[in-house]
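Colleague: Pasted the sequence and its predicted model underneath.
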Amino acid sequence: MSIFKGAGVAIITPFREDGGINYTEFDKLTEFQIQNGTDAIIVAGTSGEASTLTHGEHLNLIRHCVRTVAGRVPVIAGTGSNCTETAVKLSVEAERAGADGVLLVSPYYNKATQNGLYQHFKTVAEAIQIPILLYNIPSRAGCNIQPETIVRLCREVENIVGVKDAGGDISQTAKLLALAEGEVDVYSGNDDQIVPVLSLGGKGVISVLSNVIPRQTHDICQLYFEEKTAESAALQLQSMKLIEALFCEVNPIPVKSALNLMGFAAGIPRMPLTELEEVNKRKLEQAMKAYGILG
């Protein structure tokens, strides 16, 4: 049973001017998502700047998100770490908080072997009972979870059910889905590849784009599921310039700027990330105006 089907938002973490988490604004962003059809909330992931949250902030944010969402859509908590013990502790606490699942990024910096990745994810999975999505993002983590390893984990470990595939290699995605034979829930981790991944048998997307246009991102998936593939593809293509602008600097720098332009108080990223450069801010504004988000 899939944790969700469709478009889940990789929600940002808004910060106050003093640098703390702005929970009031987080609630506004959460309501904006739910009211516009988001199929799941993915909290404390890459877009949520989990890497610069303290463990206390990280867990408080997950608990707060679960309370705010109140069962209206699934909440998937980012609990990955390059330290297996830390990933276990975060995942156990996320389960206690009521999260519907966890998202485990591959251990970054360590550059584990495929056997090491298998043992890492298996160890975390054995500590909890809720479903797990792996998160394969070689460009950030420095290692690639090979399709064979993903399939092995999903077949041999009961509560590992799928993967957020942010590798960007559609050939590897096709190989994964061919090997999986329906036993792995695959979600695109790249907003410019939603329809291609769905066409291969994917379940949806874990999306940065959805922070800004949740209804349209949901509709890309829903139209595809309704076999309205031309309409789905048209929405995907219509969003390409906006997607490009949202990744003109490393995520989540541009998307936080976009939300600020929309009137939300997303704040600025935590160091070492910085505010969007002016030349890129103009590019982002132009893309948002062209899409009709800004007047």
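Modeller: Now that the structure is in, tell me what you want to look at.

Colleague: can we go C-alpha only for contacts and neighbour counts from here?
Modeller: OK.

Colleague: buried residues in stretch 17-32?
Modeller: Neighbour-count burial for stretch 17-32 flags Ile21, Asn22, Tyr23, Glu25, Phe26, Asp27, Leu29, Thr30, Phe32 (criterion: 16 or more other Cα atoms under 10 Å).

Colleague: Can you tell me the number of residues neighbouring His55?
Modeller: By other Cα atoms under 10 Å, the residues close to His55 number 14.

Colleague: give the contact list for the closest residue to it other than its chain neighbours.
Modeller: In this structure, His55 finds its nearest non-sequential neighbour in Leu90, 8.0 Å apart by Cα to Cα, 6 or more residues apart in numbering. By Cα atoms under 8 Å, 6 or more residues apart in numbering, the contact list for Leu90 reads His55, Leu59, Thr79, Gly80.

Colleague: swap in Glu25?
Modeller: Going by Cα under 8 Å, 6+ apart, Glu25 touches Pro14, Phe264, Ala265, Ala266.

Colleague: do you know how far it is from Val105?
Modeller: 26 Å (Cα to Cα, to the nearest Å).

Colleague: here comes the other one, which I'd like you to weigh against the first:
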Amino acid sequence: MNKTLELTGIIGYPITPFSDVTGAVNILQLQGIIDGLISSGSSAIAALGSAGEGAYLNTAEWEETALATIHHVADRVPVIIGISELTTPDAVARAVFADKAGVKAVMVSPMSYYKLSEDEIFAHYQAISDAISVPIMVYNNPSTSGIDMSPEFMCKMVNSITNVTMVKESSGDIRRMHQLHMLSNGTLPFYNGCNYLALEAINAGAKGWCSAAPILIGDLPKQLFDSIKSGDNNKARNLFYQQITFLEFIVKQGLAASIKVGLKLQGTDVGSPRLPLKDLPAREHVALRRILVDLGRFN
């Protein structure tokens, strides 16, 4: 079993482009987005998360997108594949597929219709761990999954389940990251999944920042991360305040919809989000355009 993967820096999250004509995944555009993320300094690529609309793809689309990502990255950086399934057998099947395809880790967010107990969540992760040989990132995002896992419980899974090795915290509560650090005596790798908390999260010890933001604003997130890690606090604050309006916008308006509109504004039409998600209202296009102009990222 593999518990050796070390991730740090910006973990880039590609959106999943769709053809507006056929609705199919546009693999050529996906490849371009991946190349852009890597050239902007992403130290890993994490496909099929919330920004990638992984929960909205059918099995064939999901598998096609996972394979295309792994093959196109071609070991330039590690690839993580997101898994968010209602049932444990479906989650296990996708994890096994990703493992066999050559992924370096899987990111698992338990989804809920019924409220799940901690015992049920633990068993979900245990079953996935038992079926694969790569590390598992616990993804806590209550706003999308309907499940909010406590720092104590996530630390328990890391300590008890063989392949569970790291946590992505996206609740929006910076106290969770301090708790993860303290509960593990600083040994648990945790990652910021809440864009507008980047400055605080990295200062709190986050090993990396999981974000789709570089798709639209290039290496500004990496500059922020690097300045914090190098101890240049003035530069870090300036970079953060430069980006904060954009980061708050994409979180509030929805990552997939915001990034897709932004790409269209920049000259690349990657289609609409998958229904029932919708494009942003026209007034938000105007607002995003203004933000990108201010950041010097409007073509």
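Modeller: Alright, I've got the coordinates. It should be emphasised that the depicted structure is a prediction, and the values quoted were computed from it without experimental measurement.

Colleague: follow-up on the earlier one: identify the residue of the second structure aligned to the residue nearest to His55 of the first structure.
Modeller: Counting by TM-score structural alignment, Leu90 of the first structure corresponds to Arg94 in the second structure.

Colleague: got it, and Ser188 of the first structure?
Modeller: Taking TM-score structural alignment, Ser188 of the first structure has Asn192 as its aligned residue in the second structure.

Colleague: ok, now Leu153 of the first structure?
Modeller: Under the alignment (TM-score structural alignment), Leu153 of the first structure pairs with Met157 of the second structure.

Colleague: In what element of secondary structure is that match found?
Modeller: Element membership for Met157 of the second structure (DSSP states H and E) is helix 151-160.

Colleague: So which elements touch that helix?
Modeller: strand 164-169, helix 174-183 (3 or more Cα pairs under 8 Å, 6 or more residues apart in numbering; DSSP states H and E).

Colleague: Now that we have the contacts of Leu90 of the first structure, which of them are buried?
Modeller: Leu59, Thr79, Gly80.

Colleague: Surely Cys210 of the second structure forms part of a strand?
Modeller: Yes - applying DSSP: H, G, I helix; E, B strand; the rest coil, one finds Cys210 of the second structure inside a strand.

Colleague: Might one say that it is in contact with Ile11?
Modeller: Yes - the pair Cys210 of the second structure and Ile11 qualifies as a contact (Cα atoms under 8 Å) at a distance of 4.7 Å.

Colleague: Of those two, give the one with the bigger neighbour count.
Modeller: Ranked by neighbour count (other Cα under 10 Å), Cys210 of the second structure and Ile11 place Ile11 first, with 30 against 25.

Colleague: Per the alignment, the more buried one pairs with which residue of the first structure?
Modeller: Under the alignment (TM-score structural alignment), Ile11 of the second structure maps onto Gly8.

Colleague: got it, and Leu37 of the second structure?
Modeller: When the first structure is aligned by TM-score structural alignment, Leu37 of the second structure is paired with Gln33.

Colleague: Name the helix or strand for that match, please.
Modeller: helix 23-35.

Colleague: Where does the alignment partner in the second structure of Ala125 of the first structure sit: helix, strand or coil?
Modeller: Using TM-score structural alignment, the partner of Ala125 of the first structure in the second structure is Ser129. Three-state call for Ser129 of the second structure (three-state DSSP): helix.
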